[in-house]
Each structure stands twice: as structure tokens, then as C-alpha cells.
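> The amino acid sequence is not available; the structure is as follows:
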């Protein structure tokens, strides 16, 4: 078996193992939650009934809970394979019809969002495509598209709700009664997805237009339209995997969007089931969301294989190298502003009291005493923003550090790292947050665990790629030939070469981790009241948008600046790694090593 086939086998095994773990977690939710399933059923049916031993035993016998977790998990899995997801603990109705009803709504919403995303991709790439086909210089897509790509869906949904519904009154804010109710949710999901895909395609097209075949086609007199179509076909296969990730991200983003606009979709069903501890309905909803993401990824992979054709199906077709663009002064100014303004607001807010309640000034407009106004309980918004940032930053740093350490360990197992990354991409942070909240309960700890579970695999995949590249390098082979031991090579050469790039990658993910934590707080899966957390503050202010929009705009503005900072940092050029010197017996770093002294003594 070749090394390539061995790696592929490891990836397939890890994919199957990851899916099996997700299914097992879903199936064992009644026992992983740490609560007695019989007590949960009894509370769901009648909150006032006394949980006596006889009543609990009756529920266990009725549902077969006395058979134990593994036996009931086998029954649940067998029923799921037959299309039977059991009955709701709260309503007593069958779960499958409720899941299918929510799935139809979610598929309609995701289809409309995908149409919005594709239209935005066409708009962002039109200028580059036209200019490249004609052989003229390119233009950039702009900072607005970059910021849009970094925004979480719940934040875009809030902005659209405030501007287009509350302020302008153009569209209805809530409900699912007609096509007009589809516009805002589709925009909230489609705009970030289109920003991501548009930037990816737009960044890959200029390098395609610089390839030799384009010059040859122009010399033959091919029309710009034919060249443009061929360039798109050349650029798309390399970025199609990102289309799959965006399709998976729509399933997680739909949860928050459905909550904001009160859309009766599958994500809102899953979140409501988690809050009510209706575990059978939660199991069916989360299983459908995970399978929806996996099916989207498989479909995109199939389209990519068909576009590549039989000759390139098993080849690794990489994206053309992006054309380097110098960093402008405006770009550096954006980085400075998006970092300095939040720092000033946070430091100012830390001087106030975030938990002090004053009903006399509730929903007060901004003033000198309260620069950002007050919320529905009369608490100072500026103080809550400042203290919430300090808590969020601490948790974000801990999650990032833990993800980095795990990635450095798992990165030395390439097959496991790649498969784990793909499995984690099929489970968005919101879905992981729902599962973790069902097990350990909602809170900061559960949100941190959920975000960490989906944060380390991309770093591990990066580390695994670097480990494979460094182990195959010429200087490593020379070190082995000189008698260096595996431990010495690992600690002196491989680890230092891997740790630096992966650490920079982890730092670039800090704003994304903070936004993920904020999204879980917005959904009620993270920090609980009265904690001053940005996502929770935004959720608490939504019912008062018409009376006090500033209470929602303060955390929204901070999250916008955080997203801007994330995009600005990710597009800054990274410092080049120092090129390794040729390994010779006279090099100072070799003469100082123990094994080189032994080689010299042998001479």
C-alpha cells in the first residue's frame, strides 16, 4: 500500500469515526446530560407532579429506559435508520413530522440564501472577470466585501432588522407567512456566504489570467467571453471545497437567523427542544442538521470531481497562487482604528458598574452620565460593553491556547488531523453549542467547550501539512544521515518550524473565536444573565429595538469592529520564514551538536 493510499484510508477511517462519534453523542443525549431521563420526561409532561419512585419507574417501563443506555441507543439508531425518531417528551407527537416540517422551511431559506450568495459572487467577480478576459489590469473587490465575509449571520440579521424593518419599515420583521418574510432571512444568510465565496473566486482569477494558455488563446483571437468562461472553469475546482464549507455554515447560521426572524425552521426547532429538554425532538433535529451539512459537502465534492474529469480526479489540483497586493496606508489605518477604538471603549467601560440596576433611567438615550445609554433594567451599556469584552477576551485566549496545544499534538497524525478537520467542518459552532448545552447545560463553560471542539481541527490540519512538508525536506534527510536521533530532530527542527506558523494561524483565529462565543451567547447557549456578554446583550436588547436602538447598536458596533479587525489581520502579509542554511560539517550550529562531534571524532 502506497503512502497516498494509506493517507486516504486514514482520512476515510477518521471521517467514519467522526460521524460515528457525532451519531453516538446524539443518541446518548438522555444519559450524557447527567439528568435522569425518567425525571426529564416526568417534568416535561407535568411540572407539578411529584417525582415519586413509583412515577419514575412507570415512565422507565413505558419508554424502555430500564433497559440501559446502550440498549436504548440501539433501539434509537435502528428506529432512525427506519425513519422512526420516536415521540416528543413534551407534546407526545411523533418527532419525524416535526423535523420534516422544519426541514422544508430551512431548505427553502437556504436555497434563497444560496441564490443571494451566488448573485453577490457574480457582482464581486464581474469587474475582475471582464478586465482579465480583455487583458487589462484588475481591481480589488473592496474592504466592504471582506468585512461582510467575516460577519456572523446573527449580526447581519440584527443590522438588517434594525435598518430595513425598524427604521425604514420596508419589510416585515418576523414571521413566515409569505414571500416577503423570506427576504430578510435570505439576505442575512446569503450576504456573508457571498462575501466569502466572492473573495475566494476573485482572488484566484487574476493568477489564472496570467497563465500561459490565456496568452496563447488571445494570440489565436479567442473572444473575451470564451477566455472568461475557461478561466472560471479553471479557477472553480480549487475553490469548490470552500463552497462545501459555506453550505455547511449555512446550516449553523440558519439557527441564529431563524431565531432573530422567528422562522419556524429546523434550527429554531432544535434550539427550542434544547431549552425545553425535549431530547427526542432535539436528537432528530440535530441529526437532520448534521446530515444536511454532510450531504451538502458530498454534493460539492461530486461536482468538483465531475468538473475535473477522469484525468485529474485523483490528482491534487491546487488553486493558482494569489497575486500579491501591497498593503496600503488605508489598510493599515483600518487595522489601527479597529484595534484602538474598541480598546478605548473597553478601558472607559471598565470604570463603570455593569450590574448596577436603576429602573428610573431604563432605556435612557445616550448622555454624559451614560455615553452609550442604558438597557431595559437601567444598567449602563458602556460599562457592560467594557466588562463583557474583558471576560470574552479571557475566554477567547484560553480557547485559542487549548486549540493550539491540541493541534500541535494531533498534527503529527496527518490522516487523523485531516479527517477530524472535515468532521468538525460538518458541525458548525452553533450545532456543537446545542449539543454541549444539552449535556452540561448552557453557560460560559459549555460555550467554550463547543467553540474549542470546532476550533482545533483546522489548526491540526495546518500542522499536519507542515509536518509532512518538513519531514520530507532535504536538510532533515541530511540530519538523519549524520546520525541525528528522531527526538533531537523533532525538538530542534520539526517542532520549531511547525509551532511558529501554527501559532500565527491561531492568533488570526482569535476574532473568529470571539465572534463564535458571542453567537452562542446571543442564542442563550453561552453566558447567562446578568453576565455582561456582547451576544447576550444583543439578544436582550432586541425586544426594545424600536424604543432604544442604541442598546443593540453598542454591542453590534463592537462586533463589527472585531470582524473588521479579523479581516484586516488576515490580509496583512505574514513575515517570511527564515530560509534554512545548507547543512555542512563546518556550520556553527552543527559543530555544537553532540552527534556532529561524534562524526568529527570518527574522522
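Yep, it's here. If you're wondering where the values come from, they're calculated on a predicted model, not measured in any experiment.

> Please count neighbours and contacts with C-alpha atoms only from this point.
Will do.

> what's the helix or strand containing residue 348 packed up against?
Secondary structure assignment for residue 348, by DSSP states H and E: helix 329-349. On a contact count with 3 or more CA pairs under 8 Å, 6 or more residues apart in numbering; DSSP states H and E, helix 329-349 meets helix 381-410, helix 549-571.

> In the last one, which residues are buried?
Of all the residues in helix 549-571, those buried under the rule 16 or more other CA atoms under 10 Å are 549-556, 558-569.

> Chain neighbours aside, what residue packs nearest to residue 37?
Nearest residue to residue 37, sequence neighbours excluded (CA to CA, 6 or more residues apart in numbering): residue 30, at 5.6 Å.

> any residues touching whatever helix or strand the one you found lives in, and which ones?
Assigned by DSSP H and E, residue 30 belongs to helix 29-32. If you take CA atoms under 8 Å, 6 or more residues apart in numbering as the criterion, helix 29-32 is touched by 25, 36, 37, 69, 279, 283, 438, 439.

> Next secondary structure after it?
helix 37-45.

> Run through who's touching that next one.
With CA under 8 Å, 6+ apart as the criterion, helix 37-45 contacts 30-31, 49, 51, 55-57, 59-60, 65, 89-91, 276-278.

> after it comes which helix or strand?
The C-terminal neighbour of helix 37-45 among helices and strands, as given by DSSP H and E, is helix 53-63.

> Quick check: buried residues in that next one?
Under the neighbour-count criterion of 16+ other CA under 10 Å, helix 53-63 has 56, 58, 59, 60 buried.

> counting contacts, what elements does the longest helix along the chain pack onto?
Identified as the longest helix of the chain according to DSSP state H is helix 95-134. On a contact count with 3+ CA pairs under 8 Å, 6+ apart, helix 95-134 meets helix 180-209, helix 224-260, helix 266-276, helix 279-308.

> returning to that earlier point: could you point out which of the contacts of helix 37-45 is nearest to residue 471?
Lowest distance from residue 471 to those (CA to CA) belongs to residue 31, with 44.0 Å.

> Give me the distance from the helix or strand harbouring residue 500 to the chain's centre.
For residue 500, the element it lies in under DSSP H and E is helix 495-508. The chain centre lies 20 Å from the centre of helix 495-508; the measure is CA atoms, centre = their mean, to the nearest Å.

> One more to weigh against that first structure:
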């Protein structure tokens, strides 16, 4: 069989992506039919508050909603209504869905715009030192970690909780609840923008030394071009490599905004969709989920267009080479992550000896003491015990999910023609949005969080596998082995898998804390583990109403998640480099163009090679 031409392969990939997007839309449209929670019962209780539903009334509601007609009429009815500008009526309030969603989307877009402004400022601050060193010819080099690494490791809902408790409640500097003007926008925008800006700033900071080391920069310096001008062009050279990941971060902001809007009581699209998922108001959930997916897709398209505009003719001519940051000269163990890991280990060991479910109402919301070193919650339960048992359960579940994601990611990543569009589609669906959709079908519970995270966790590993596979296929020793008669099975066992598996396994291990944080985020939103389980995200949600009276009820589980996040950043800085004779396939190695500290995130294709990557891991 002759290989596909570039144009044919592009057409097949485009059709595959369109088909996957259509399947996603159909899944959203069929939520009432897929739901196992009986939508008719939800509507009946919202209308009459009957405890014992009448079967005849339920049958009448099913006929009214068209649930008995089957999936295809339901699909045609929903899409036909959207074409007419009618998204149906809410099952809870009875009002029209579309105007409510449009109004909520306006608040969310304003919040995301503020978050992007904060992220741009933070990214500039993180990379300012390296940019200054390059402009003054002092030898730019990326930073090893610091505050930016810590901020990048903390999810949005944790940042929002800390800012709301400390800045809004304890200090009273800014309002922590509501959406009434610019003053109320500061803390939510900081909550979303600080982690995103820190991560993007680290990416830009890692890429700048490679730009300053390119021939054009050395030539300009030799001819006396001012350093500021060279620095300005270096930023323009690096920004297109960051933009695809900036687009993915906007996708992440759509998921993170759900938690931030819930914490700060913002009437945005995320909060509206969350409330609809919890109340099983499926028409609102359908339209809200569609709006979130459309926002994520638009962000990706705008990021690609902006990258093309910045690169200009160099992209079309294929003259652009990849940025190859210099490898880190040191492999020292970072002190702060090790201390965080030790503190987390000691806390878990001490708390496992206590009962996390023992209730003592006489010590409700008691401050830390000798009897309760980390204080108690609203029911008098020991927070040390609950944090320890919750951490153990969360980490075990995260390890299991990461192992499953590793197997699925490698299996799909080895077939890039099949998985390319699938990876891009899944990358456009944050874990929180997946949790909302799963909740609409199966209801709330630990299974919701597990399924939602499992649906999206494999995509970064598949993209990383495909990138390494593409690199390995271009290796000279593989071509020579094939020319000598080696079969596909031999090449796969002896060459491809030994080069691909070690870095992808390390990538999966580094993503274990991220999986744990995703599970905690879903539990915090009330979509995952339910009370009285001592899950970290659930502990933060339970203590949030008492933040002013007992701030330790929020700060203790928040601190545990922060320690876990900082530990993951420390592990990422220890990523090994070259491990295989075929070339540098290690995470963060200079030969892959991967950004140090960010496994699988590549600044571009290898020099002289076309960009055949299928997607960027989150």
C-alpha cells in the first residue's frame, strides 16, 4: 500500500477531527436520554415537590419532554432549536435557557480576560531576569524554580480559597463575594491568572536562552545591534512556541473558572453549569457545556492564528528551526520540594493513627491544640486524621488512574493517525467539564470524579508518545535496521518501545500529583467524593463556610495540596536526559526541544524536520 500524500493525510485528519467534534456535540445533545437519574423525576419535584412521585405524572412529563421518542428525535429537536436560537427551558426555573447562558457567558468572558491580563503580567515578570541578561549580553539562563514554580503547581481553586480567606476575609482588603464592579474582579482574576502566568512565564523563560543563542542573535550582536532590539526579537521568536500552550491554558481557565466562580459567588457560566449539573437541570447543563467547549475551541484557533501572524513568512517557507535550550548543568536535589515531601509524609504518618470519622460536637471548630494539632472541623472531627486518611486514599486512587492513563496513552500514541484528532478533542475538554457531563449522566459520587479524570488523563501521555515515536522513526539506526530486513515487530520491541516507554513512564509518574489535584477539584465542587469521606477537596469545601471563624479548617487541607504541588515541581526538575542510544528521548532533554521542568511540552519540531506532533500535553 502506498503511503498517503500530505494533502490526503491532512484531509483524513480534518475529517476525523470533525467527526469527533460531532460525537461530542451529540453526546451533549443526548444528555437527557443518556441520564440514569430519570429527568422526569427532576422536573416533577421542581414543579410540585412531591416526595412520592405519581407514575402517571412522570409518564406525562416524559411525553412532554420527548424522552419517550428515542435518541434521534431528541437529537433533531435540540439541534433544530439551537438553529432557531432556542435552547429550551430550564427544568427547575422554567425560564428560557439561552438568555440566561448568554448573560452568564458575558461575566465569564470578562473574568477570563482579566485572568489573561494577570497571566501576561506574571509571565513577563517571571522571564524579566532572563530577558535582561540576554539584552545585556550576560549569558541568559533559565531559572531552576522559586516562586514561579510554586505558583505553577497550585490549581486555581486552591489559589482562590487562599485569596478569599486571607485577603478577602482575614485582612479585608478586597471583597471576597459577589460581582458588582471592578473591585470584585481583582481576587478572581488573580486566582485564575497567577498559576497560568507562572507556568507560561516558565515556558518563555526556558525558551529565551535558546533564542539568544541562535545565529541571527549572535550576528546581530556582532554588528552592534542594540541589546534591547535583539531582546524584542527574541521574545517574538519565543512567543509562538508558547501560544499553543496559552490556548490550552484558556481551555484550563474554562474549567478552573467553575471553581473560582463558585468560591467568589460570581454569576458566570461555570457556576451556572455547575448548579445545573448538581440539580440535574439538563437543558441548562447542555447549553452551558456547549458554550464552554466553544470557548475552548475558539481559544485554540486564535492561538494558532496569532502564532502564524507572529512567525510570518518563516513558517510558510519551513525555515523555522526549533529552539533547543541548553541542558541544565546541575542535578541537585531541590531543598524546598524535599522539605514539603517530608512534611507531607510526617503528617500522613501521624494522622493515620487517629479516627477521621469520630464526631465530638463539644470541640467544634477548635483551634490547633495538643489534643488536635491541626484543629477540628464543624463537627468536631480531627483535621490531622482527616487530612492523613484523605491523602492516602487520594494518592492511591491517583496512582491507579495514572497507571491506566499510561497504558491507554501509550497504546493510542503508537497509532498517531488514529489518535491525533482524538487527542486534540480530549485536550479541549478540561477535567471539570468532563465531570459536569458525567454528573449529568450518572449523578454525583466518587465514580464521577474517577471517570472524568480517566477520560482526559491519557491525552498528554498519548501526545508525548507520538512525539517520541516520530523522533525515533527519523533515527538513522532504525532506517538501517529496516533496510537490513528487520520486521515491524522486531523494530517495535527492540528499538521503538525501549526509546518511548522510559520517558513516558517518567512523565506518568510526574503527573500523579496533577491527577490527585484534579480529583480534589471535583470533590471541592461537590461532583466527586461525598461526605463523610475525608477527601482533601471535600475538606476545603466543608470548611469554606467557616473561613472567617476558623480559617484553619480551610488552610490545613489547602496546605496539604500545596505541599503536594510543590513536591511535583521538585520531581519535574530532576527529569533525566539522554537514556537511549537512538537519541535524546528523556523528558526535558535538549535533543527533543522539550522545555525543562515541563515534560512533553515542546517548543518546536527538531531542526530540519516538519512539525508532525499531534498535540501538546497539558
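Noted; the coordinates are in hand. These figures come from a predicted structure and were not determined experimentally.

> can you redo the contacts of helix 29-32 of the first structure as TSV with distance to residue 81 of the first structure?
Output for those, formatted as TSV (distance: CA to CA, whole Å):
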residue	distance to residue 81 of the first structure
25	16
36	26
37	23
69	18
279	18
283	13
438	23
439	24
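
> Can you report how many residues lie near the aligned residue in the second structure for residue 392 of the first structure?
Taking TM-score structural alignment, residue 392 of the first structure has residue 394 as its aligned residue in the second structure. Residues lying near residue 394 of the second structure (other CA atoms under 10 Å) number 22.

> Now residue 394 of the second structure: closest residue in space, sequence neighbours ignored.
Closest to residue 394 of the second structure by CA to CA, 6+ apart is residue 516, at 6.0 Å.

> That neighbour matches what in the first structure?
Residue correspondence to the first structure (TM-score structural alignment): residue 516 of the second structure is matched to residue 514.

> ok now the helix or strand encompassing its match, how far from the chain's centre?
Assessed by DSSP H and E, residue 514 of the first structure sits inside helix 510-522. Distance of helix 510-522 of the first structure from its chain centroid, counting by CA atoms, centre = their mean, is 9 Å.

> One more: stretch 513-526 of the second structure?
Here the centre of stretch 513-526 of the second structure is set off from its chain's centre by 11 Å, with CA atoms, centre = their mean.

> residues in contact with that stretch?
155, 157, 259, 262, 274, 278, 394-395, 397-398, 401-402, 431-432, 435, 444, 449-450, 453, 457, 528-530, 535-541, 561, 564-565, 568.

> Just the buried ones from those residues?
Among these, those classed as buried by 16+ other CA under 10 Å are 155, 157, 259, 262, 274, 278, 394-395, 397-398, 401-402, 431-432, 435, 444, 449-450, 453, 457, 528-529, 535-541, 561, 564-565, 568.

> Against residue 525 of the first structure, how distant is residue 454 of the first structure?
Using CA to CA, to the nearest Å, we find residue 454 of the first structure at a distance of 16 Å from residue 525 of the first structure.

> typed the wrong thing, it's residue 417 of the first structure
Using CA to CA, residue 417 of the first structure is found at 28 Å from residue 525 of the first structure.

> before we move on, what about residue 224 of the first structure?
52 Å.

> isn't residue 358 of the first structure right up against residue 378?
Yes: at 4.6 Å, residue 358 of the first structure and residue 378 qualify as touching, with contact defined as CA atoms under 8 Å.

> Those two: which is more packed in?
Taking other CA under 10 Å, residue 358 of the first structure and residue 378 do not tie; residue 378 has more neighbours (18 against 14).

> So what's the residue count around the equivalent of residue 192 of the first structure over in the second structure?
When the second structure is aligned by TM-score structural alignment, residue 192 of the first structure is paired with residue 195. Here the count is done by other CA under 10 Å, and residue 195 of the second structure has 27 residues near it.

> Report the contact partners of residue 195 of the second structure.
119, 151, 152, 153, 154, 155, 156.

> Now that we have those, can you turn them into TSV and tack on secondary structure and distance to residue 246 of the second structure?
Shown next, in TSV, are the contacts of residue 195 of the second structure (DSSP: H, G, I helix; E, B strand; the rest coil; distance: CA to CA, whole Å):
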residue	secondary structure	distance to residue 246 of the second structure
119	helix	10
151	helix	16
152	helix	13
153	helix	16
154	coil	17
155	coil	16
156	helix	16
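
> Could you tell me where stretch 240-250 of the second structure falls in the first structure?
Mapping stretch 240-250 of the second structure onto the first structure (TM-score structural alignment) gives residues 237-247.

> Quick check: which of the helices and strands packed on helix 329-349 of the first structure is nearest to residue 303 of the first structure?
Closest to residue 303 of the first structure of these, according to CA to CA: helix 549-571, at 29.0 Å.

> For the closest one, grab the matching residue range in the second structure.
Under the alignment (TM-score structural alignment), helix 549-571 of the first structure falls on residues 551-573 in the second structure.

> And that stretch, how far out from the chain middle?
Relative to its chain's centre, stretch 551-573 of the second structure lies at 17 Å (CA atoms, centre = their mean).

> which residues sit in contact with residue 67 of the first structure?
For residue 67 of the first structure, no residue meets the contact criterion (CA under 8 Å, 6+ apart).

> What's it aligned with over in the second structure?
That one, residue 67 of the first structure, aligns with residue 69 by TM-score structural alignment.

> repeat for residue 275 of the first structure
Under TM-score structural alignment, residue 275 of the first structure pairs with residue 278 in the second structure.

> Wait, that match touches residue 442, no?
No: in this structure, residue 278 of the second structure is not within contact of residue 442 by CA under 8 Å, at 11.0 Å.

> thinking again about what came up before, distance to residue 334 of the first structure added to the helices and strands packed on helix 95-134 of the first structure, as JSON lines?
Compiled in JSON lines, those are given as follows (distance: least, CA to CA, whole Å):
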{"stretch": "helix 180-209", "distance to residue 334 of the first structure": "18"}
{"stretch": "helix 224-260", "distance to residue 334 of the first structure": "26"}
{"stretch": "helix 266-276", "distance to residue 334 of the first structure": "35"}
{"stretch": "helix 279-308", "distance to residue 334 of the first structure": "35"}
